[in-house]
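Student: Sequence and predicted structure are below.
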Amino acid sequence: MNSQKGVTLIELMIAVGILAIVVAIAVPNFQSMIQNNRLTSAANETLGVFQIARSEAIRANRRVILAFNATPDITADEAHIVVFVDTDRDGTEDAGERVRSLLLSSDSLALAAVDGGGNAMTQVGFQPDGRTVNSATMTASVCDDRNRGQQLVLRASGQSRLTGAITCP
């Protein structure tokens, strides 16, 4: 008897069809996962910059400013967040004062900061003891183009933390 081993053309076509269905279901979920990871990464990096600013104020025993820019001009060396030691206490960055800058990793991400009263903030300062200048309490939101975001809360004590996912306006 002559027995052949292998698959028929029909069996192969059924397997390819099942594979196509699985891929069609998985690809959108994978893209969503990538967008969620970018958002979480940007929020964690923003939190890290807040912590660096506070640490630098304590280490240098000087006032440190964390300035926000919602729409930076990348060609002019601007960033979403700039941290600088405010040696002359004028609230603006001068030559040689910059400690760190953060440019969010994707054009689809945006940063907004508001104080406890809901007013937009352009900067927050840290005193040499790590507390915020003028006991400022604020929230910063990192949002993407899907109106999903992560919120960061900065307390007057200078401590910052991520509060989790939010729906952006």
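Tutor: Nice, I can see it. Worth saying up front: this structure is predicted, and the values here are computed from it rather than measured.

Student: Could you use CA atoms for every contact and neighbour count after this?
Tutor: Will do.

Student: and the most centrally placed residue in the chain, what does it touch?
Tutor: For the chain, residue 42 is the residue whose C-alpha lies nearest the centre (C-alpha atoms, centre = their mean; 2.4 Å). Under the criterion of C-alpha atoms under 8 Å, 6 or more residues apart in numbering, the neighbours of residue 42 are 104, 105, 142.

Student: Please compare the first structure with the one that follows:
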Amino acid sequence: MLQATYQKGFTLIELMVTLVVLAVLLSIGVPSYVEWIRDSRLDTATRSLASALKLARSEAVSQQSVITVRAGMEGDAANWAEGIHMYTDEEPAGNTNYAAGTDALIKNINFAMDGITLVSNAGEHTSFSNEGLLRDDVNPATFRLCDARSEGNLISINVVGRISVAPAGDCP
């Protein structure tokens, strides 16, 4: 009587079917993952800037003084995407210049906005009054964050200082 011998392992057909299924799953999953990463970067940049602006408004009310948020880090050109420095502004109208002798620095915040452009109608700075109101000439102050896919978010600050985030409809 013959005994059946079983071999352990995969047949060539089983291996090929597995590779085809894996290739199909990767072709569907990898682009979705890349898209998710891009969405996450845009959302993180938007939340970082919105949180910094909300902190500035909160500090203005709690300290009962004008708080200015200036684009760029100290000594840098005014670039909102690089970061901001936030300070108590001794000038009642708020201004773009940080004077170490009279203005009290509250916080420097660096942003990681790789591949994201940020355009603002607020110029180099935006200020909040001691009541949390927007002290700028523009109303609303807007910050448009866009990525390479022309996807984006819009941060708006209305005259009463309310900060809102919405999808940006027209990214370049």
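Tutor: Cool, got the structure. As the structure is a computational prediction, the values presented were derived from the model and not from experiment.

Student: how about the residue nearest to the centre of the first structure, what's its match in the second structure?
Tutor: By TM-score structural alignment, residue 42 of the first structure lines up with residue 45 in the second structure.

Student: about what we covered before: buried members of the contacts of residue 42 of the first structure into PyMOL, please.
Tutor: Entered in PyMOL, the line below selects the buried ones among the contacts of residue 42 of the first structure, by 16 or more other C-alpha atoms under 10 Å:
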select buried, resi 104+142
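
Student: Next, the contact list for residue 113 of the first structure, please.
Tutor: Neighbour list for residue 113 of the first structure: 68, 120, 121, 122, 138, 139, 140, 141 [criterion: C-alpha under 8 Å, 6+ apart].

Student: And it, what's its match in the second structure?
Tutor: Using TM-score structural alignment, the equivalent of residue 113 of the first structure in the second structure is residue 120.

Student: And its match, how far from residue 21 of the second structure?
Tutor: Using C-alpha to C-alpha, to the nearest Å, residue 120 of the second structure is found at 47 Å from residue 21 of the second structure.

Student: which of the contacts of residue 113 of the first structure map to contacts in the second structure?
Tutor: Compared against the second structure with both residues aligned by TM-score structural alignment, their matches' C-alpha atoms under 8 Å, those retain 120, 121, 138, 139, 140, 141.

Student: wait, which of these is closest to residue 72 of the first structure?
Tutor: Residue 72 of the first structure has its nearest neighbour among those in residue 121, at 15.3 Å by C-alpha to C-alpha.

Student: and that closest one, what is it in contact with?
Tutor: Residue 121 of the first structure makes contact with 68, 113, 114, 115, according to C-alpha under 8 Å, 6+ apart.

Student: Which of the residues you listed are retained in the second structure?
Tutor: Counting by both residues aligned by TM-score structural alignment, their matches' C-alpha under 8 Å, the contacts of residue 121 of the first structure that remain in contact in the second structure are 113, 114.

Student: need the contacts of residue 121 of the first structure in a markdown table with distance to residue 85 of the first structure, can you?
Tutor: As requested, the contacts of residue 121 of the first structure are arranged in a markdown table below (distance: C-alpha to C-alpha, whole Å):
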| residue | distance to residue 85 of the first structure |
| --- | --- |
| 68 | 15 |
| 113 | 20 |
| 114 | 22 |
| 115 | 22 |
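
Student: CSV for the contacts of residue 121 of the first structure, including distance to residue 34 of the first structure and secondary structure?
Tutor: Output for those, formatted as CSV (distance: C-alpha to C-alpha, whole Å; DSSP: H, G, I helix; E, B strand; the rest coil):
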residue, distance to residue 34 of the first structure, secondary structure
68, 26, strand
113, 25, strand
114, 28, strand
115, 31, strand
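
Student: so how far is residue 32 of the first structure from residue 100 of the first structure?
Tutor: 30 Å.

Student: Those two: which is more packed in?
Tutor: A direct count of neighbours by other C-alpha atoms under 10 Å for residue 100 of the first structure and residue 32 places residue 100 higher, at 15 against 11.
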